[in-house]
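A.B. asks: Model the following, please.
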Amino acid sequence: MNTKLVSFVLTILLSDFVNSATFENVTVLLTTQLGKLFLYGKPPIAAIFIPSSETLTDYINHQPLEVVTIRNQKIPKLVENSLSNLSNIVHLSIISSGVTELEPGTFKNVPKLDGLNLEGNLIKEIKNGVFTGLQVKFIYLNNNKISIIENHAFNNMTLTLISLNNNRISAWNTNWFLGSPVGSIYIAKNLLEEVPPHAFDFGLKFKRLNVPLTVWNVVLAQNRIKKVHKDAFKHVNGFGYLSLADNHLQELPPEVFHSVKNINTLDLTNNNLGHVSGVFDDININQLILLNNSLSCFPMEVFDISTISYVFVDGNPFTCVCVQFFD
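C.D. replies: Have a look, this model is predicted:
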C-alpha cells in the first residue's frame, strides 16, 4: 500500500481518537440573570474557549457569572459527569449543537441549577437517570427528534414546566412525571394519537386536602389525537389553558370533563367535532374555542347549567336555528 496513503489514513484515525472529548473546540458564553448586574447598561458577557475537556467544571466554576449558553457548537454526546459539579450555575443552555444522546449521570451536584434548555438538537431518547431527581424547575427540549421517553424519565424533580414541542412522541405516559409537580406541559407538534386515562394522576401527590388539583397549561395541539379517554382528566379540578387544537377529534366523551370544574381557556380549534352535547355540562369556562369544526348545532341549553363566558364557533357548518344569532 502507498506509504503516503497509509500515513493519511492513520492521521485521520488518530485525529478522530484524539478529538473525542465531550467539549472539543467549544465556545461558552457566560452572563448573568437580567436585572441583577449591568455593565454599561447591559449584562456582562464572557466568552470562554474550551480546546478539549470532558467537563465544563474547570472552565466555569471560577467565574462569577451564573448563566451558561452554548449555541451552534459541535457536541455530539453529553456523557456522565460532563455537566456535573457546576456549583454556581443557575441556567444552562446547549442549543442547536448536534447533541444526539444524553447519558444517565450527565447532571450531578448542580445545587443552584434552576433551568435547562436543550432545544434544537438531535436527541432521540430520554433515558431514566438523565433528569430523574434533578432539582430544576423548567426544561426545554423543543425541536429535537425525541420518540422514546423511558418510564420514569422526569420523576422526583422540582419540575414545574416542561416543553417537548416538535418532536416525535407518539404516546403519553403519566408515569413520566411521578413525584414532580409539573403544572405546565407543552407537547405540541408531535405524533400523539390519544390522551389516555388518568393522564394527570401524577399531580395527586401534591394535592392538598380541600384544595382543587389544577394543571395550569397543557398544550397538545398539532398532534394526531383521535381519542380523549373519558377518564383522561379524572381528578383534575381545573385547567388554566388546555389546547387540543389541530388534531383529528370527531367526538369527545360526555363524561370527559366531569371532575373538571373550571377552565380558563379550552381550545378545540381545527378538529372534526360533529357534536358537543353533554360535553360542557356543569362547568365554568371563560373561553371555549370551537373554530373550524363540523358542528351543525350548538347545545344552547348548556348556558342554563354551566357558566361559559365566551364561545367562538366561526367556521362551522351550522344548520340549526339555535345559532342564528351568531350571524
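
A.B. asks: When you work out contacts or count neighbours from here on, use the C-alpha atoms and nothing else.
C.D. replies: OK.

A.B. asks: What ranges does the protein have for its helices?
C.D. replies: Assigned by DSSP state H, the chain shows helices spanning 3-18, 57-60, 302-305.

A.B. asks: one more to line up against the first:
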Amino acid sequence: MKARTEDKPVSVVYLFLFVCHLVQPSTSTVCQSHCSCSGHVTLCVNYTSLPTSFSHSTQSLHFQASKFSIPQHAFQNYTSMEHLTISNGYISFVDDRAFADTPVLDYLQLENNIFKVISAGVFDGLSRLTKLKLYNNNINNIPAGMFRDLQGLQWMLFEHSPTSLQLQENSFQGLQNLIVLSLGNNQLGVLNNPNILQGLDRLEELIIPNNQLTDITDGMFSFLTKLKTLDLSYNSLKSLNSEIFSPGLPGLETLKLRYNPLNDVPETALNRLPGLKVLDLQATRIHLIEPSAFTGIPHLRYINLNDNSDMDIIPTVALNTLKHLTQLQLSNNRITALPALAFQNLSSLTHLYISHTQLRSVDKDALRGLDNIQVLELSFNRLRSMPGGVFSPITITEETYINLHSNPWSCDCQLKDFIVWNRKHFNSSSMLQTATQGLLCQSPYKFKGMSFDDIPVENFTCASTDFAPAGTLSATSHSMKVAIYICVSIVVTVVLTVVALVSICLYRRLRKKVSQHQQARYNRLRLPMRLWDDVELQT
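C.D. replies: The predicted structure follows:
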C-alpha cells in the first residue's frame, strides 16, 4: 500500500478542467465546502463522506484525497453526469451497482485508491460507459463477469496492481465492444490460458508491458481476430513459441517486443503475421539476424533494432527482403562499417538512423538503392573520413536531412574528395548546410575545432608518409599490424635463442671449473695417504 498524505494538492489536470469551464455560467445554487464549482464542473478535496446535494446538472465531478465508502446508487441523482473521478484517496469499499442510475456517464476514473476487491456487480447499470480507468489500486483479481454490463465500453486501463493480478476464464465477459485494453505493470508472470481473452471480439489494441512475463502459451491470442496492435514490451520473454500467434493474426500491424531477452528474431512466430507493418525489437539482445528472418512479413514498413549491443554488422540479406520498409533504426549497436550495397533493395526507405555506434567506415556504394531517403542520421559515431560521392545515389531535395555531427573528423587528404564533391553539387542550394555545415575537425592539430566550411579545399592535405586511398585505409592498417606482429615475434624468438645458448655455455664452463676444483682437492688429500702407505710397507 502506498503512503498517502492527508492534504494533497489539486492536480494540474483538474485545475485545467476547472479553469476551462470558468466561461460557463454556474447553474449550481450552492457549492459544498472543500469544493470548487464552475459551470458544470465540480472538484472536491478531502471529503470524509459522500456529499449528496450537488447540482443535478453537474456534468463533471472529481474527488481527490477523500475517504469514504461508495454505497449502492450513490450517484442516482446525477442524471447529467458524464465524467466521474475518484482518485488519490482512501476509498476502500465500493458496493454493487454503486454507479447505476447515471444514464449518461461516459468516463469513470478510479485511481490511486486502496480497495482490494471489486465484486462482479460494481459496474452494473453502466451500459453507456465508454472509458474506464482503474489505475494503481490494490485489486489482485478480476472475477468472471466483473464487466458483464459494460457493453458500450471501448477503452479500459487496468494497470499497476501492487501484487500479481489473477486473470481467469471470462474475466472480460461483456466487453465485446472493447477496442483498447491496457494491462501494464500487473505482474502477470505467465499467460497460459487463451480463454482469458475470450469475448474480446472487437479488440484492436492489447497493451501488456512490464508484467514479468516469462511464457505465453500457444494460441494465446486466437480469439483476438481484430487485433491490430500488441505490446509485449519490458517483459522477460527469452523466446516466442512458434505457435504463439496460431492460427494466425492476419490483421496485426504493430508488434512491440522491446526489452525482452530474445537473443534471436522469432522467425517462425512472425510467419503467422503476414500483415505486420511495425516491428519493435529494441534492446532484445539480438546479435545475428538470419537471412530468412523477415521473409514472412514482407509488408513491414518500420523496424527498430536499436540498443542491441552485440550486433556488429548490418543484416543486409535479411533487410533486403523488406521492399516496403520506410524506416530503419540501427542506433546504439556495435556496427563498425557500412559495406557496399548494404541497402540495395530498400528503395522505399525514407528514414535511416545509425548513430551512437562503432561506425568507422562507409563504402562509397553503401547508400546505393536509397533513392528516396529523406532523413539520414550518422551522428555520434567514429567516422574520420567519408568517400567522395557517397551521397550521389540520394535524390537531394530541400527536405533532405543528413546529420554527420559528433564524429572525430580528420580534415586531411582522406576527406578531400568528400568535401570537393559536396561543394560541387550542393554549393548553390541549402543542402550543403544539412550535409556539412557545423561539422568540426578533430585532427590534424592545426585544424582542430575548425568548421569544414572555413577550410579551403587545397588545405585538406596529408604528409607524404600518410597518403593512402580512403578505401584501402583499413586494409593498410591491418597489414601494418600483421607485419609489426611478425617482426616482433622474430626478434623475440632470436633473443630467446641467444639467451638459451649463452646460458648453456655458461653452465658447461661452470661445471668444468667445479670438476677441476674437486680434482685438485682430491689430489691434495691423496698425497699424504700415499706417503703413509710407503712407510708402512718399509716397516
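
A.B. asks: circling back: take the helices of the first structure and write them to a markdown table, including mean neighbour count and distance to residue 47 of the first structure.
C.D. replies: As requested, these are arranged in a markdown table below (neighbours: other CA atoms under 10 Å; distance: least, CA to CA, whole Å):
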| stretch | mean neighbour count | distance to residue 47 of the first structure |
| --- | --- | --- |
| helix 3-18 | 11 | 24 |
| helix 57-60 | 16 | 11 |
| helix 302-305 | 14 | 60 |
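
A.B. asks: can you tell which of those is closest to residue 171 of the first structure?
C.D. replies: helix 302-305 (32.6 Å; CA to CA).

A.B. asks: for the closest one, the distance to its chain's centre please.
C.D. replies: Distance of helix 302-305 of the first structure from the chain centroid (CA atoms, centre = their mean, to the nearest Å) equals 35 Å.

A.B. asks: Then stretch 80-100 of the second structure?
C.D. replies: On CA atoms, centre = their mean, the centre of stretch 80-100 of the second structure falls 37 Å from that of its chain.

A.B. asks: In the first structure, what range does it match?
C.D. replies: Taking TM-score structural alignment as the measure, the first structure aligns residues 88-108 with stretch 80-100 of the second structure.

A.B. asks: Now that we have the helices of the first structure, can you turn them into TSV and tack on distance to residue 96 of the first structure?
C.D. replies: Putting the helices of the first structure into TSV (distance: least, CA to CA, whole Å) gives the following:
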stretch	distance to residue 96 of the first structure
helix 3-18	22
helix 57-60	21
helix 302-305	48
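
A.B. asks: mind checking the end-to-end distance for the match of stretch 80-100 of the second structure?
C.D. replies: Its start and end residues considered, stretch 88-108 of the first structure measures 13 Å (CA to CA, to the nearest Å).

A.B. asks: One more: stretch 219-234 of the first structure?
C.D. replies: Stretch 219-234 of the first structure has an end-to-end distance of 17 Å (CA to CA).

A.B. asks: okay, that stretch sits on what stretch of the second structure?
C.D. replies: Stretch 219-234 of the first structure corresponds to residues 207-222 in the second structure, going by TM-score structural alignment.

A.B. asks: Need the counterpart of residue 298 of the first structure in the second structure.
C.D. replies: Counting by TM-score structural alignment, residue 298 of the first structure lines up with residue 289 in the second structure.

A.B. asks: got a list of what the closest residue to its match other than its chain neighbours touches?
C.D. replies: Leaving aside its sequence neighbours, residue 289 of the second structure sits nearest to residue 315 (CA to CA, 6 or more residues apart in numbering; 6.1 Å). Residue 315 of the second structure is in contact with 288, 289, 290, 291, counting by CA atoms under 8 Å, 6 or more residues apart in numbering.

A.B. asks: Between these, which sits nearest residue 520 of the second structure?
C.D. replies: Of all those, residue 520 of the second structure sits closest to residue 288, with 77.6 Å by CA to CA.

A.B. asks: what's the burial count for the residue lying closest to the closest one once chain neighbours are set aside?
C.D. replies: Spatially, and ignoring its direct neighbours in sequence, residue 288 of the second structure is nearest to residue 311 (6.4 Å; CA to CA, 6+ apart). Residue 311 of the second structure has 22 neighbouring residues, counting by other CA atoms under 10 Å.

A.B. asks: Surely residue 247 of the first structure is in contact with residue 227?
C.D. replies: No: the pair residue 247 of the first structure and residue 227 fails to qualify as a contact (CA atoms under 8 Å) at a distance of 9.7 Å.

A.B. asks: between the two, which one's more packed in?
C.D. replies: Using other CA under 10 Å, the more surrounded residue of residue 247 of the first structure and residue 227 is residue 247, with 23 against 19.

A.B. asks: Would you enumerate the residues in contact with that one?
C.D. replies: 221, 222, 223, 224, 225, 226, 270, 271 are the contacts of residue 247 of the first structure under CA under 8 Å, 6+ apart.

A.B. asks: Apply 10 Å and report the result again.
C.D. replies: Residue 247 of the first structure makes contacts with 189, 192-193, 220-227, 268-272, as judged by CA atoms under 10 Å, 6 or more residues apart in numbering.

A.B. asks: now residue 314 of the first structure
C.D. replies: Taking CA under 10 Å, 6+ apart, one finds 269, 289, 290, 291, 292, 293, 326, 327 in contact with residue 314 of the first structure.

A.B. asks: Could you see which of those residues carry over to the second structure?
C.D. replies: Checked against the second structure using both residues aligned by TM-score structural alignment, their matches' CA atoms under 10 Å, those keep these contacts: 269, 289, 290, 291, 292, 293, 326.

A.B. asks: who's in contact with the counterpart of the first one in the second structure?
C.D. replies: What it means is residue 269 of the first structure. In the second structure, the residue matched to residue 269 of the first structure (TM-score structural alignment) is residue 258. Each residue near residue 258 of the second structure by CA under 10 Å, 6+ apart is listed here: 209, 231-235, 279-285, 304-307.

A.B. asks: Grab the nearest non-local neighbour of residue 335 of the second structure.
C.D. replies: Leaving aside its sequence neighbours, residue 335 of the second structure sits nearest to residue 312 (CA to CA, 6+ apart; 4.0 Å).
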